[in-house]
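Q: next one to model:
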Amino acid sequence: MAGTAVTPVRVGASAVPYGHAIGNEKWRGTELAQLIQGKITLVFEDGLGLVDFHLSNRACILYVSEADIVAGNTFRRRLVRFRKACSLKGITIVEKTRLSEQYFPVIQKFIVLELGMVILPVTNKAEAAQLIIHLVQERSRERLSNPFSRKKSHQLREAHVLQTVQTIPGIGKVKAQQLLQHFPSIHLIANASLTQLEAVVGREIARNVHMFFTRT
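A: Predicted coordinates:
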């Protein structure tokens, strides 16, 4: 992509207006762009680098397609470069299809646990378009609501963090909630000692959690 080596991430010439998203020029004329346009205002710009869509000057979307996953690890390198280049809130939309779902648990662990980013699985471009529209519209609604209330803005992220913790062997929803109550982020869970984990979920499950984060 032109300019990627010089500018890995660029937000655009100005802040993203409410009700708008800034899309990478490569998406112009695609099925995804056509599904989004009209529901919100989608503006295209060159030189956004690694980012596919900017939702605001603080949050953006990186899109990983079924083809990206099957092709190999190029998408992983792109996500790592993004994470190293900036502190934007990165939301990764991943196509979880019948062909790619076998890779999803590993991809989920990589994106959420190693990179600290949100992962949102979709089955097709239509579902991805609805998700992007929802995120943009939610941002606009938050602007009109109490600006001191952050509960809504965290709900989507919290749901997927909870979902990720539940991928640990032996961890259901209740145990996942208990862990997150004591260790509010996956990073804290990953760095907790076996003794600290045992105090929350018991010895057997604590060992599962500890092994999940320490095994190579």
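
Q: from now on I want contacts and neighbour counts done on CA atoms only, so please keep to that.
A: Noted.

Q: which residues does Cys60 contact?
A: 51-54, 88-91 (CA atoms under 8 Å, 6 or more residues apart in numbering).

Q: ok, 6 Å please
A: Applying CA atoms under 6 Å, 6 or more residues apart in numbering to Cys60 gives the contacts 53-54, 90.

Q: count of neighbours near Thr214?
A: Counted by other CA atoms under 10 Å, the residues lying close to Thr214 total 9.

Q: Ile205 now?
A: 19.

Q: which helix or which strand is home to it?
A: For Ile205, the host element (DSSP states H and E) is helix 203-214.

Q: buried stuff in that helix?
A: Buried residues in helix 203-214, counting neighbours by 16 or more other CA atoms under 10 Å, are found at 205-210, 213.

Q: for the contacts of Cys60, pick the one with the most neighbours.
A: Within the contacts of Cys60, neighbour counts (other CA under 10 Å) peak at His54, which reaches 28 neighbours.

Q: just to check, it is in contact with His20?
A: No: if you go by CA atoms under 6 Å, His54 and His20 don't touch, sitting 8.9 Å apart.

Q: and the gap between the residue lying closest to His182 once chain neighbours are set aside and Ala190?
A: Sequence neighbours aside, Val200 is the residue nearest to His182 in space, at 7.5 Å (criterion: CA to CA, 6 or more residues apart in numbering). Counting by CA to CA, to the nearest Å, the gap from Val200 to Ala190 is 14 Å.

Q: cool, Pro184 as well?
A: In this structure, Pro184 and Ala190 are 11 Å apart, going by CA to CA.

Q: here's the other one to compare against:
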Amino acid sequence: MTTKANFPVAAGSIVVPYGHVIGNEKWRGSEIAQRLQGKIRLIFEDDLGLVDFHISNRISILYISEADLVAGDEFKRRLVRFRNASSLGGIIIVEKTQISDQYFLAVQKLVVLELGMVLLPVANQGEASQLIIQLVREQSKDHSSNPFLPKQRSQLVEPSVFQTVQHIPGVGKTKALLLLQQFGSIHQLCNASVEELELVVGQTAAQQIYTFLGS
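A: As a prediction, the model looks like this:
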């Protein structure tokens, strides 16, 4: 179901009803909106600024499409403004396709290493809608257990960070799990020496990781 929001949506005072998503008006009629209908309650608002979707009072999403990536550097400015202007937890969804693949590595480094936000690649809007539904359901599970615990956000972000680490050259699911268990965060991983990485993933993978994170 899609309706118009009638409650506060200003930055820092966003109110997202339980089990809902607030979407930017520009997404009305899109494939994402159509696929979300019937799965969650989607409410549109035309005053969200840079934010594309709010999935909770604290978590917002910025969507970077294939067209955004090939059009130039404007999406980079959007990312920086999004990071600087919002106190909310930011998740960046990026379309990684055959056309945009050549730009993805640079975007990943900007989002994860320089801006310190979570990046989730998707193939298309259909896959993005499934991801949003999954994130909302994770929030709902946290809400039903204890909405006041600080772990609410970490339970959302950790799987996202895990998926991001998997995209580092030389790292798959197993190595990503080992790295996060050892270093705890992407920030700590970036500061790790080759020797420290070797102890976790071996010499070859350690050198690949160190080169990628240090370049």
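
Q: just give the TM-score of the two.
A: TM-score of the superposed chains, computed with TM-score structural alignment, normalised by the length of structure 2, equals 0.80; 207 aligned residues with a CA RMSD of 2.8 Å.

Q: which of Pro184 and Ala190 of structure 1 has more neighbours?
A: Neighbour count, other CA under 10 Å: between Pro184 of structure 1 and Ala190, Ala190 has more, with 17 against 14.

Q: mind naming the longest helix for structure 1?
A: Secondary structure of structure 1 per DSSP state H: the longest helix is helix 125-144.

Q: that one vs structure 2 - mean distance after superposition?
A: Superposing on structure 2 places helix 125-144 of structure 1 at an average distance of 2.0 Å from its equivalents, by mean CA distance after the TM-score superposition for structure 1.

Q: in that helix, what counts as buried?
A: Neighbour-count burial for helix 125-144 of structure 1, counted by 16+ other CA under 10 Å, picks out 125, 128-129, 131-133, 135-137, 139.

Q: got the contact list for that helix?
A: Helix 125-144 of structure 1 has contacts (CA under 6 Å, 6+ apart) with 18-19, 32, 35-36, 122.

Q: so how far does the following helix or strand past it sit from its counterpart in structure 2?
A: The helix or strand immediately downstream of helix 125-144 of structure 1 is helix 151-165, counting by DSSP H and E. Taking mean CA distance after the TM-score superposition for structure 1, the mean distance separating helix 151-165 of structure 1 from the aligned residues in structure 2 is 4.4 Å.

Q: quick one: contacts for the residue sitting nearest the centre point of structure 2?
A: Structure 2 has Ile91 as the residue nearest its centroid, 2.8 Å off, counting by CA atoms, centre = their mean. By CA under 6 Å, 6+ apart, the contact set of Ile91 of structure 2 is 61, 118.

Q: separation between it and Ile99 of structure 2?
A: Distance of Ile91 of structure 2 to Ile99 of structure 2, computed by CA to CA: 22 Å.

Q: now Leu177 of structure 2
A: Noted for Leu177 of structure 2: a distance of 30 Å to Ile99 of structure 2, by CA to CA.

Q: neighbour count for the two, which is higher?
A: Comparing Leu177 of structure 2 with Ile99 by neighbour count (other CA under 10 Å), the higher total belongs to Leu177, at 16 against 13.

Q: and that one, helix, strand or coil?
A: Assigned by DSSP: H, G, I helix; E, B strand; the rest coil, the conformation of Leu177 of structure 2 is helix.

Q: Leu120 of structure 2 versus the residue lying closest to it once chain neighbours are set aside, what's the distance?
A: Nearest non-adjacent residue to Leu177 of structure 2, counting by CA to CA, 6+ apart: Phe162, 6.9 Å away. Distance, Phe162 of structure 2 to Leu120 of structure 2, by CA to CA: 10 Å.

Q: Ile93 of structure 2 now?
A: Remark: distance between Ile93 of structure 2 and Leu120 of structure 2 (CA to CA) = 5 Å.

Q: ok, now Asn146 of structure 2?
A: 26 Å.

Q: can you check Gly12 of structure 2 too?
A: Counting by CA to CA, the separation of Gly12 of structure 2 from Leu120 of structure 2 is 23 Å.

Q: which one of the two has more residues nearby?
A: Under the criterion of other CA under 10 Å, the comparison of Gly12 of structure 2 against Leu120 puts Leu120 first, with 20 against 13.

Q: and the more buried one, what helix or strand is that in?
A: strand 118-122.

Q: average offset of that strand relative to structure 1?
A: With mean CA distance after the TM-score superposition for structure 1, strand 118-122 of structure 2 departs from structure 1 by a mean of 1.6 Å once superposed.

Q: how far out from the middle of the chain is that strand?
A: In terms of CA atoms, centre = their mean, to the nearest Å, the centre of strand 118-122 of structure 2 is found 5 Å from the chain centre.

Q: and that strand, what does it pack against?
A: In terms of contacts (3 or more CA pairs under 6 Å, 6 or more residues apart in numbering; DSSP states H and E), strand 118-122 of structure 2 is packed against strand 89-95.

Q: give me that answer again for 10 Å
A: In terms of contacts (3 or more CA pairs under 10 Å, 6 or more residues apart in numbering; DSSP states H and E), strand 118-122 of structure 2 is packed against strand 59-64, strand 89-95, helix 101-108, helix 125-145, helix 151-166.

Q: tilt between it and helix 101-108?
A: Relative orientation of strand 118-122 of structure 2 and helix 101-108, computed by axes from the mean of the first three to the mean of the last three CA atoms, to 10 degrees: 160 degrees.
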